[in-house]
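Q: return atomic coordinates for the entry below.
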Amino acid sequence: QIYIDRCVPFQIMSNQLNFPQVGDRCFEEGMYDAAKLLYNNVSNFARLASTLVHLGEYQAAVDSARKANSTRTWKEVCFACVAGEEFRLAQICGLHIVIHADELEELISDYQDRGYYEELIALLEAALGLERAHMGMFTELAILYSKFKPQKMREHLELFWSRVNIPKVLRAAEQSHLWAELVFLYDKYEEYDNAVLTMMSHPTDAWKEVQFKDIIAKVANVELYYKSLSFYLDYKPLLTNDLLTILSPRLDHSRAVTYFTKRNQLKLVKPYLRSVQSHNNKGVNEALNNLLTEEEDYQGLRASIDAYGNFDTIVLAQRLEKHELIEFRRIAAYLYKGNNRWRQSVELCKKDKLYKDAMLYAAESKDAELAETLLQWFLEEGRKECFAACLFASYDLLHPNVVLELAWRHNIMDFAMPYFIQVMREYLTKVSPAVNTASTGCVRNGTLPLLLNRTP
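A: Reported below is the predicted structural model:
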């Protein structure tokens, strides 16, 4: 048994002494100076480092830990340096610890328990450039940023998003209400539905136009399309058509029109309606036709009707026939004609004195009674020139005896004479095959030929 004075350092010269055993006994008894000498003598750097931290000789402890090169020793010295607020030395030790993923959590807990967040962040930032840097380091630094330095988190994620544990960082970002960073991570993690929902729930912090339009096109749940339309109408109504351009390929246009109708926003999305009208969707056609009617754009309405016929023509015609503008009532007549409602069509034309349209529709109807009724109406209105034009517009429908009677009763044989000359020419050609069909109908006494035009 060797007794050692606790206060005065000594030198051991005997070769018979068990240095490790005595050193451990001194260490346990708190005789750190003596233990230091003993451990140093046998080059037990791990135990020497433990002894030095008890003596407050942190720099020497770090040097001994470097020689020992043991994770356990590095941890002991690091924690002692943190407790002694020797953060520079603690960082030197910490750089040898963080490269081991299973030791990282304990190191972080020690720093956090003591409240040294800034120093912990500095340690992890310094460790990112190490050759053996691993995912845990990048992940834990991101989590620390989310809690204590949110302004630096976005830059960190943009640089190292592929090296972090995204689900873990997602939870941290959500707990810290870092919505923009949350959307960024959802996008990289291909959770596009959650990214869109987050942007719509927190537009002030998370919504960006270009990013939203890029992500919304990738969502799996099409219902989010309609939620996004509602969001845009409330938050950015003037950008709604830009969004619709992105959504159009997968959008149910009938449902979209119904939604905008309920919101009374059809005028706002008129560009969208025009862009998808090529699909000839009934809902789109009717919505756009109604808009054009409200805007009194009769030329646009006529072009829409001619190009895209998938809509309820009768409903539109009934609506237009009561319109205060004549051009819209004219379109109503045109629509009735397209549905073979010839009498309604002609009656509308007669009401608005659209003589040319009335003659054309009567001729297209192939209804002799309708054409003769129109002839009689022209005479009642005193429109002798229209009577003559109608004779040739409906030439194939009219009965010559009816025309003759009307002309004789109203004393307008001169207006009917070209018609009768044509009729006689056709009858003579059928009766006498010898008649020269190439004849121009000239009268033999030298009069000029009468050229009959059967179009009004």
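Q: C-alpha from now on. contacts and neighbour counts both.
A: Noted.
Q: gap between residue 214 and residue 205?
A: Residue 214 sits at a distance of 18 Å from residue 205 (criterion: Cα to Cα, to the nearest Å).
Q: how about this one, so we can line them up?
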Amino acid sequence: MPNVANLPNVGDRLYDEALYEAAKIIFAFISNWAKLASTLVKLNQFQGAVDAARKANSAKTWKEVCFACVDAEEFRLAQICGLNIIVQAGHLRLVKPYMVAVQSNNVSAVNEALNEIYVEEEDYDRLRESIDLHDNFDQIGLAQKIEKHELLEMRRVAAYIYKKAGRWKQSIALSKKDNLYKDAMETASQSGDRELAEELLVYFIEQGKKECFASCLFVCYDLVRPDVALELAWMNNMIDFAFPYLLQNMYAQLLPLALPAPPMPGMGGPGMGGGFAAPPPPPPMGGMGMGMGMGMPPMPQFGMPPMGSY
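A: The predicted model follows:
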């Protein structure tokens, strides 16, 4: 029958006869990832070999690709392979100092391995530092993993990851759930989303958090519309808590009106013919005994000079 063949045997024969390009096609078609990784190593396609080894998820395949990458001086790829070998052996913590030293390369496997260690150790400070400095990892996957962690600070890191990833609603929802209202306000402000900010105001009203309502008005000052703030405050008997925000808003609107208006073009400028120059000072008076033109010295300041003795 046509189109019928024992593809695994065909792939093995092609591999044994060094027909690696053809063998690669066969092994990829039948999803034999271990054989595909070996074939790609023979073709010096080391990145593809690492990807195939990841799908094979076999310690033997990882070792084969790792040694081949070292021989080819592909040390970054060899590092990825080595980490997976250690993970499978359960000795990840033994190489933690090494991973910390090389994390500046921002390799995904290193970042994820270290983040996993920090989660297990509940070292939320180190975890947050790692997230800030090295972003090459599955951010959403990590957030989903720790958003239900029993430790509050770990859940707070999950909300922080969602915020960094632009998932504002999920971040605010986590912060509200843990009563981290300041974090929720800051997230709403950074989102630049007016609807999110006003929804948070409504949430504080529903929870009876009057002080949080007042704080949110200032943290999200640029997002909240004055008419919405006034309406919410009036309908829920919170005018006193909205009054500082309303005063600030009124001041911001009236300040431009209090400033002097700039001169209009062509009015008051030199050489434009439209201004009124100040009149020159009057000439000195030339009356009896007072003028300088009568041979008299000028009168000193502050009255007459002292009279001489007789």
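Q: just the helices in the stretch 101-250 of structure 2 please.
A: Per DSSP state H, counting those that start in this stretch, the stretch 101-250 of structure 2 carries helices over the ranges 108-121, 124-133, 139-146, 152-164, 168-177, 181-191, 194-206, 210-219, 226-235, 239-258.
Q: so which of those helices gets nearest residue 47 of structure 2?
A: Distance to residue 47 of structure 2, taken as Cα to Cα, is lowest for helix 108-121 among those, at 13.7 Å.
Q: how far apart are the closest one and its match in structure 1?
A: After superposition onto structure 1, helix 108-121 of structure 2 sits on average 0.5 Å from its aligned residues (mean Cα distance after the TM-score superposition for structure 1).
Q: residues contacting that helix, please?
A: 80, 83, 92-93, 96, 99-100, 103, 124, 126-127, 130, 134, 136-138, 146, 154 (Cα atoms under 8 Å, 6 or more residues apart in numbering).
Q: ditto for stretch 66-83 of structure 2
A: 41, 46, 47, 50, 62, 63, 65, 92, 107, 109, 110, 113.
Q: and the third one, how many neighbours?
A: One way to gauge burial is a neighbour count; for residue 47 of structure 2, by other Cα atoms under 10 Å, it gives 16.
Q: and it, how far from residue 83 of structure 2?
A: Counting by Cα to Cα - residue 47 of structure 2 and residue 83 of structure 2 are separated by 15 Å.
Q: contact partners for the alignment partner in structure 2 of residue 410 of structure 1?
A: Aligned counterpart of residue 410 of structure 1 in structure 2: residue 236 (TM-score structural alignment). Contacts for residue 236 of structure 2 (Cα under 8 Å, 6+ apart) come out as residue 205.
Q: same deal with residue 47 of structure 1?
A: Counted by Cα under 8 Å, 6+ apart, residue 47 of structure 1 has contacts residue 39.
Q: same thing with residue 211 of structure 2?
A: Residue 211 of structure 2 touches residue 241, counting by Cα under 8 Å, 6+ apart.
Q: quick revisit: residue 55 of structure 2: which of the helices of the stretch 101-250 of structure 2 is closest?
A: With Cα to Cα as the yardstick, what comes closest out of the helices of the stretch 101-250 of structure 2 is helix 108-121 (14.4 Å).
Q: read off where the closest one ends up in structure 1.
A: With TM-score structural alignment as the criterion, helix 108-121 of structure 2 aligns to 282-295.
Q: cool, and stretch 172-186 of structure 2?
A: So in structure 1, the equivalent range for stretch 172-186 of structure 2 is 346-360, judged by TM-score structural alignment.
Q: show me how far that stretch is from its chain's centre.
A: Its chain's C-alpha centre and that of stretch 346-360 of structure 1 lie 49 Å apart, by Cα atoms, centre = their mean, to the nearest Å.
Q: quick one: contacts of that stretch?
A: Outside stretch 346-360 of structure 1, the residues that reach it (Cα under 8 Å, 6+ apart) are 321, 326, 329-330, 333, 345, 361-362, 371, 374, 386, 390, 393-394, 456.
Q: hmm, which of those are the buried ones?
A: 321, 326, 329-330, 333, 345, 361-362, 371, 374, 386, 390, 393-394 (16 or more other Cα atoms under 10 Å).
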